[in-house]
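**Q** structure for the following, please:
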Amino acid sequence: MKLYYSAGACSLSPHIALEESGLPYEAVPAPTKTKRLPDGSDYRRINPLGYVPYLVLDDGTGLREGPAIVQYIADQAPDRKLAPANGTLARYQLQSWLNFIGTEIHKTFSPLFNPAMPEEAKQLNKDKLRERLQWVDGELAGKQYLMGDDFTVADGYLFTVTNWAQPMQIDLSGFKNLVAYRERVAARPAVQAAMKAEGLI
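**A** Below you'll find the model as predicted:
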């Protein structure tokens, strides 16, 4: 498998999933700003949408969208328990988390990266993010991870998007469960390996 990623972007989530899975893969930088691959070619020739993550399977099939990619990775290494079995209620609960993180947190962060976005609009997004993170903080009470005691691909995704809080000047210190959770996730060897590979630590 080949993962196209941009350092620190949402593609860190499948990068973490791949490290957690133990599956063989190649990580290829595809910077979102330049769209230039290491060989100088245009990334859009591989993924016409030009964004990351993008996973190319061994047979050449491409898979896009982080929540789909991380579930695919989890299903290739079921012994790692990165996702509950398909068809179980727990799997739908995982998908619920992935959708919530994608639509309510990830996409609420997105406008903050746009320099053309008016400050008033950015503030509205920050306020919404604080509301959503307050709810997540409550959901993490008494839990190691989002789904309980087991780390899943949803945890890699939540960790990735909440990494953006500091550069976007969103203070997480009031969310004690979330802060402790982020420390637990950051300490995992696979998370450390993915972040080192992307030059984030």
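**Q** okay, CA-based contacts and neighbour counts for the rest of this
**A** OK.
**Q** helices of the protein, residue ranges please.
**A** 12-21, 66-76, 89-100, 107-109, 119-139, 153-162, 176-186, 189-197 (DSSP state H).
**Q** I'd like the ones you listed as TSV, with distance to Tyr51 and mean neighbour count appended.
**A** TSV is the format used below for those (distance: least, CA to CA, whole Å; neighbours: other CA atoms under 10 Å):
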stretch	distance to Tyr51	mean neighbour count
helix 12-21	13	26
helix 66-76	11	20
helix 89-100	18	16
helix 107-109	14	18
helix 119-139	22	15
helix 153-162	16	25
helix 176-186	25	17
helix 189-197	19	17
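**Q** Tyr5 is nearest to which of those?
**A** helix 12-21 (7.2 Å; CA to CA).
**Q** compare with the first, here's sequence two:
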Amino acid sequence: MKLFYMPGASSLTAHIALREAGLDFTIEKVDSRTKKTEHGEDYLAINPKGKVPALLLDDGTVLTEVVAIVQYLADQVPDRHLIPPAGTLSRYQAMEWLNYVASELHKGLSPLFDKQLPPDYRQQTEEQMEGKLLYLERELAGQDYLLGSRFSVADAYLFTMLTWADRLGFDLSYTPSVAQFYQRIKSRPTVAAALQAERAESQAVE
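**A** Below you'll find the predicted structure:
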């Protein structure tokens, strides 16, 4: 498998999932401006959406959208318990979290990277995001992960969004359970390896 990514983008979630799954894969960087891969390929020919991540499977199929990709990866290695089994209530709770992160955090944080964002809209968006962090604080209080005591791909997605919040200057000291979660995930060897491989200090965002 090959993961197409941009450093610091939401593709980090899929990268972490691949490492947690222990699957064989390579990564290939995409230029956000030229839409060319690091090997000179036209990324739009691979993924017409032009966004990352995209996962090229061994049979040539291309899978896109981070929520779909991480569920696919987790299902390939059920013994790793990266997502609850299909059809269980716990699985739907994992999907609930994946969709919350996608619709409320990913969608909410993305505009804040735009330096031309009108000040009033920026302030309103930041206030809304602070409310969402307080919600996460209540949900994470007294537990290590979103689903309780076991790491899942939903945690990888939330971690990626918290790296964005960190880069945007949100003060996580007001949400200690969120801050502890952030450091807990960051300390996982797979996460450290993914961050190092992507040189996550890049400001690229998708």
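**Q** so which of the helices of the first structure gets nearest Gly40 of the first structure?
**A** If you check each of the helices of the first structure against Gly40 of the first structure by CA to CA, helix 189-197 wins as the nearest, at 20.1 Å.
**Q** mean shift between that closest one and the second structure?
**A** With mean CA distance after the TM-score superposition for the first structure, helix 189-197 of the first structure departs from the second structure by a mean of 0.7 Å once superposed.
**Q** ok and that helix relative to helix 176-186, angle-wise?
**A** On the basis of axes from the mean of the first three to the mean of the last three CA atoms, to 10 degrees, helix 189-197 of the first structure is oriented at 80 degrees to helix 176-186.
**Q** give me the contacts around helix 189-197 of the first structure.
**A** Contacting residues not belonging to helix 189-197 of the first structure are listed as 8, 12, 15-16, 19-20, 156, 185-186, 201 [CA atoms under 8 Å, 6 or more residues apart in numbering].
**Q** separation between the aligned partner of Lys128 of the first structure in the second structure and Leu82 of the second structure?
**A** Counting by TM-score structural alignment, Lys128 of the first structure corresponds to Gln128 in the second structure. The gap separating Gln128 of the second structure from Leu82 of the second structure is 30 Å, by CA to CA, to the nearest Å.
**Q** cool, Met95 of the second structure as well?
**A** Counting by CA to CA - Met95 of the second structure and Leu82 of the second structure are separated by 12 Å.
**Q** can I assume Leu98 of the first structure is in contact with Gly156?
**A** No - contact criterion CA atoms under 8 Å: Leu98 of the first structure and Gly156 do not qualify, at 10.1 Å.
**Q** TSV for the helices of the first structure, including distance to Arg45 of the first structure?
**A** Output for those, formatted as TSV (distance: least, CA to CA, whole Å):
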stretch	distance to Arg45 of the first structure
helix 12-21	21
helix 66-76	19
helix 89-100	28
helix 107-109	25
helix 119-139	33
helix 153-162	26
helix 176-186	34
helix 189-197	24
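**Q** ok, which of the ones you listed comes nearest Pro38 of the first structure?
**A** Smallest distance to Pro38 of the first structure across the helices of the first structure (CA to CA): 14.9 Å, for helix 189-197.
**Q** and that closest one, which stretch of the second structure?
**A** Using TM-score structural alignment, helix 189-197 of the first structure pairs with 189-197 in the second structure.
**Q** run the chain-centre distance for that stretch.
**A** A distance of 13 Å separates the centroid of the chain from that of stretch 189-197 of the second structure, by CA atoms, centre = their mean, to the nearest Å.
**Q** what's the answer for stretch 121-132 of the second structure, then?
**A** The chain centroid and the centroid of stretch 121-132 of the second structure are separated by 20 Å under CA atoms, centre = their mean.
**Q** next one: stretch 142-152 of the first structure
**A** Its chain's C-alpha centre and that of stretch 142-152 of the first structure lie 16 Å apart, by CA atoms, centre = their mean.
**Q** one more: stretch 43-61 of the first structure?
**A** 17 Å.
**Q** what's in contact with that stretch?
**A** Contacts for stretch 43-61 of the first structure (CA under 8 Å, 6+ apart): 1-6, 9-11, 14, 30, 32, 35-37, 62-66, 69.
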